[in-house]
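Participant: show me how the following folds:
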Amino acid sequence: MAQDDTNTDLQETVLNGLHRALGAKMVPFAGYDMPVQYGLGVMKEHLHTRAHAGLFDVSHMGQVVLRGDGLDDALEHLVPVDVAGLPVDRQRYGFLMNAEGGIEDDLMIARRADHLFIVVNAACKSADIALLRAALEPKDITVEVLDRALIALQGPSAEDVLAELAPEVRAMRFMDVATVTLDGAEAWVSRSGYTGEDGYEISVPNAAAEALAKRLLSDDRVEAIGLGARDSLRLEAGLCLYGSDIDSTTSPVEAGLTWAMGKRRRAEGGFIGADIVQAQLADGVARKRVGLRPEGRAPMRAGVLLFDAAEGGAQVGEVTSGGFGPTVGGPVAMGYVAVESAATDTRLWGEVRGKRMAVDVVSLPFVPNGFKR
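Facilitator: The predicted structure is shown next:
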């Protein structure tokens, strides 16, 4: 969900040794030493996840537990999400807001019996935790930062694989959360992920992480998957990358994320930046996030400018994420364009190395999701 960071003082996840033993190519990402790919390579890792199951290390992300009276109201001031209406053992996608109506980070919020469990992006977690503490601790709400591993098992075989360790995970629906025992360890499991496929995110104690990862990888249906395929999978799924497709200058309305706010929050407001967001809901916005399909085989990557004519014309937008979609079999991208140019099937032109190339506005996602509803 968040983009690269070139911090040279790299941290390591508890699975760093396993990545190296598996032959991973390691790169800096969000301040961590992370696997970008393994022996299969990005293309085959991507396709294996779509066909079977992939195991991802996402332990670099921040895991936080919130507890206290009045927590729902206090958190709803920070996020435009219906926290109060979130049932026990369910999870919702949301985002932290700023006063300009921009998104400070996107995150997952899960309700357990006596607390909320939050997962935030690695590149933003220090700022997010500081924001949460400043806003919540004066209201006697505790903000506990956890030191646990987080792995994601994604793909159409994920249910069958994980059910061999805990049969009860079969009954979970998309965005359900549960505590189960996996390979002898207490695991907090959500039926969710960021690939567009069915699957699970699994939080476990650090001491149990490597054994569990090895157990899952011992199944022939499971391969270790790096950040490269994680990015191409989420792009085909039309999911935003924080720092590219959404950031502190983009609003939920521009990004097409108002579905995550819920009807009550859109109407009532009461969150940071609500005046701007509600005005955009009422009056519209000047730009929108759209899917883009370049003609030919050459990808259009982040930063490519978009124009309304092959020669001359006006600049109408910019690509924010782009690459080759292995499942699609061609280049895919997302970006922001002026609303006048945002209709599906609109022909635009992206300027790549001084030459304008045709690109069409398309609906998202590029690949239908496989979530278990």
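Participant: can we go C-alpha only for contacts and neighbour counts from here?
Facilitator: Will do.
Participant: three-state assignment of residue 328?
Facilitator: Secondary structure, DSSP: H, G, I helix; E, B strand; the rest coil: residue 328 is coil.
Participant: that one reaches residue 368, doesn't it?
Facilitator: No: under the criterion of CA atoms under 8 Å, residue 328 makes no contact with residue 368, lying 10.8 Å away.
Participant: helices along this protein, start to end?
Facilitator: Remark: helices assigned in the chain by DSSP state H are 16-21, 42-51, 71-76, 125-136, 158-163, 206-217, 227-236, 263-268, 274-283.
Participant: which one of these is the most hemmed in?
Facilitator: Comparing those by mean neighbour count (mean count of other CA atoms under 10 Å), helix 227-236 comes out on top with a mean of 24.
Participant: how close does the nearest residue to residue 205 once chain neighbours are set aside get to residue 57?
Facilitator: Sequence neighbours aside, residue 148 is the residue nearest to residue 205 in space, at 4.9 Å (criterion: CA to CA, 6 or more residues apart in numbering). Counting by CA to CA, to the nearest Å, the gap from residue 148 to residue 57 is 12 Å.
Participant: neighbour-wise, which of the two wins?
Facilitator: Counted by other CA atoms under 10 Å, residue 148 and residue 57 do not tie: residue 57 has more neighbours, with 26 against 21.
Participant: who's in contact with that one?
Facilitator: 15, 150-152, 226 (CA atoms under 8 Å, 6 or more residues apart in numbering).
Participant: using CSV, lay out those together with neighbour count and distance to residue 292.
Facilitator: As requested, the contacts of residue 57 are exported to CSV (neighbours: other CA atoms under 10 Å; distance: CA to CA, whole Å):
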residue, neighbour count, distance to residue 292
15, 21, 36
150, 27, 32
151, 23, 30
152, 27, 28
226, 26, 25
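Participant: compare with the first, here's sequence two:
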Amino acid sequence: MVPFAGYSMPVQYSAGVLQSHLHTREQGKASLFDVSHMGQLRITGKDRLQFLENVVVGDLQALDSGEAKLSLITNDKGGIIDDCVISRYDDHMYVVVNAGNQDIDLVHMHKLLDNFNGDAAIERIQNHLEFMHGVFTPLKLQDGKVVDVILTRCGYTGEDGFEISVLSKDSEMFARALLQDPRVLESGLGARDSLRLEAGLCLHGHDITADTTPIEAMLAWTIGKRRREEGGFPGHAIIMDLLKNKTAKKKRVGFVVEGAAAREGAELFDGNDKVVGHVTSGTFSPSLKKAIGMAYVDKSSGKLGTELHVKARNKTQRPSSVRCPFVPANYYKKE
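Facilitator: Model prediction:
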């Protein structure tokens, strides 16, 4: 167990990180992650959708009731304050933010709310709800009681995953019911991190920060066509200049190393020993059986296949930049 954002979080369970990781990737198996530390917000008021579009880059008008999408909370310089998942419902919007950023997010959102000319309110609700993430094959709870849940289908592993928010009083019963199925294995933060890195997904505070724009992070796809044209979110002009005029000086890339993993903070060099970037995430990939990572490099060094140099465990490695994700994505796609 490790402390994080006021919670004690499991890094691994008895099966260990490696087995939990491989179990999640195995067809017909399922993993359950406790992520109750995540921040959960409810946005109400008749102008709630318009208010949230002043906060995030996503096209929320395109969501039907009951649908969710990943989006980014940006600052006036176009930096990513946080990434979040937003769900639309008939009478409210439901927002899940990162645990370590929720206080910063709330201050930022309330500041925008103070200047918003409309009817909207922000309510923090995770004290009443527990949050889980699961990679599930079709499962049916038999002989159990009915409980209300908020369910989204986004995933943070590269697999077809669900996020489940359930009342605190029902959370243990709900988790135990899922774990009764022999195909379900509890998994901790260690496997969650290696899974998300294989999937090429960013971790805020590492691969994306308040100093990183969506364009540099290769996340322009989160900004819908309407939002690009209409704007309304913080940093819109800066972000659009980077996108349209291709003026970003750095970009996020994936890389593969045939030796030890290059860890966060390691510098990347070109053939002339010039520093051209730095590693933001790195680990051993259980699926590929080799070291992988993500980094920011100068735009000129970001072409696929570019060979760079990095020091790992006092040895010079030669990573090659590759396209993320590192493993095929198995997300659910709406028909």
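Participant: if we can go back for a sec, isn't the residue nearest to residue 205 of structure 1 up against residue 208?
Facilitator: No: look at residue 148 of structure 1 against residue 208 with CA under 8 Å: they stay out of range, at 9.5 Å.
Participant: quick revisit: will you turn the helices of structure 1 into TSV that also has distance to residue 34 of structure 1?
Facilitator: Shown next, in TSV, are the helices of structure 1 (distance: least, CA to CA, whole Å):
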stretch	distance to residue 34 of structure 1
helix 16-21	7
helix 42-51	14
helix 71-76	31
helix 125-136	17
helix 158-163	23
helix 206-217	15
helix 227-236	8
helix 263-268	37
helix 274-283	36
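Participant: quick one: which of those is nearest residue 357 of structure 1?
Facilitator: Checking the helices of structure 1 against residue 357 of structure 1 by CA to CA gives helix 227-236 as the closest, at 20.4 Å.
Participant: run the chain-centre distance for that closest one.
Facilitator: Chain-centre distance of helix 227-236 of structure 1: 10 Å, with CA atoms, centre = their mean, to the nearest Å.
Participant: which bit of structure 1 covers stretch 76-93 of structure 2?
Facilitator: When structure 1 is aligned by TM-score structural alignment, the counterpart of stretch 76-93 of structure 2 is residues 99-116.
Participant: straight-line length of that stretch, end to end?
Facilitator: Length of stretch 99-116 of structure 1, first residue to last, CA to CA: 24 Å.
Participant: what residues in structure 2 pair up with the longest strand seen in structure 1?
Facilitator: Of all the elements of type strand in structure 1, the one with the most residues (DSSP state E) is strand 315-325. Here strand 315-325 of structure 1 aligns to structure 2 at residues 275-285, judged by TM-score structural alignment.
Participant: contacts for the matching stretch?
Facilitator: 194, 197-198, 206-207, 260-270, 290-298, 301.
Participant: and for stretch 122-135 of structure 2?
Facilitator: Here stretch 122-135 of structure 2 makes contact (CA under 8 Å, 6+ apart) with 24, 30-44, 110, 155, 157, 159-168, 171.
Participant: of these, select the buried ones using a ChimeraX command.
Facilitator: Applying 16 or more other CA atoms under 10 Å to the contacts of stretch 122-135 of structure 2, the buried members can be selected in ChimeraX as follows:
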select :24,30,31,32,33,34,35,36,37,38,39,40,41,42,43,44,155,157,159,160,161,162,163,164,165,166,167,168,171
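Participant: still on that earlier bit, now do the longest strand of structure 1: distance to the chain's middle.
Facilitator: 18 Å.
Participant: cool, stretch 160-179 of structure 2 as well?
Facilitator: 20 Å.
Participant: where does it end up in structure 1?
Facilitator: Counting by TM-score structural alignment, stretch 160-179 of structure 2 lines up with residues 198-217 of structure 1.
Participant: now swap in stretch 217-230 of structure 2 and tell me
Facilitator: Alignment note (TM-score structural alignment): stretch 217-230 of structure 2 is matched to residues 255-268 of structure 1.
Participant: wait, residue 240 of structure 2 sits on residue 227?
Facilitator: No: using CA under 8 Å as the test, residue 240 of structure 2 is too far from residue 227 to be in contact (10.3 Å).
Participant: residue in structure 1 paired with residue 64 of structure 2?
Facilitator: Residue pairing (TM-score structural alignment): residue 64 of structure 2 is matched to residue 87 of structure 1.
Participant: count the neighbours of the closest residue to that match other than its chain neighbours for me.
Facilitator: What sits nearest to residue 87 of structure 1 in space, not counting adjacent residues and going by CA to CA, 6+ apart, is residue 111, at 6.6 Å. Number of residues near residue 111 of structure 1 (other CA under 10 Å) recorded here: 22.
Participant: and the gap between residue 111 of structure 1 and residue 258 of structure 1?
Facilitator: Between residue 111 of structure 1 and residue 258 of structure 1 the computed distance is 21 Å (CA to CA).
Participant: please apply the same query to residue 320 of structure 1.
Facilitator: Distance of residue 320 of structure 1 to residue 258 of structure 1, computed by CA to CA: 19 Å.
Participant: which of those two has more neighbours?
Facilitator: With other CA under 10 Å as the criterion, residue 320 of structure 1 and residue 258 differ in neighbour count, and residue 320 comes out ahead with 22 against 19.
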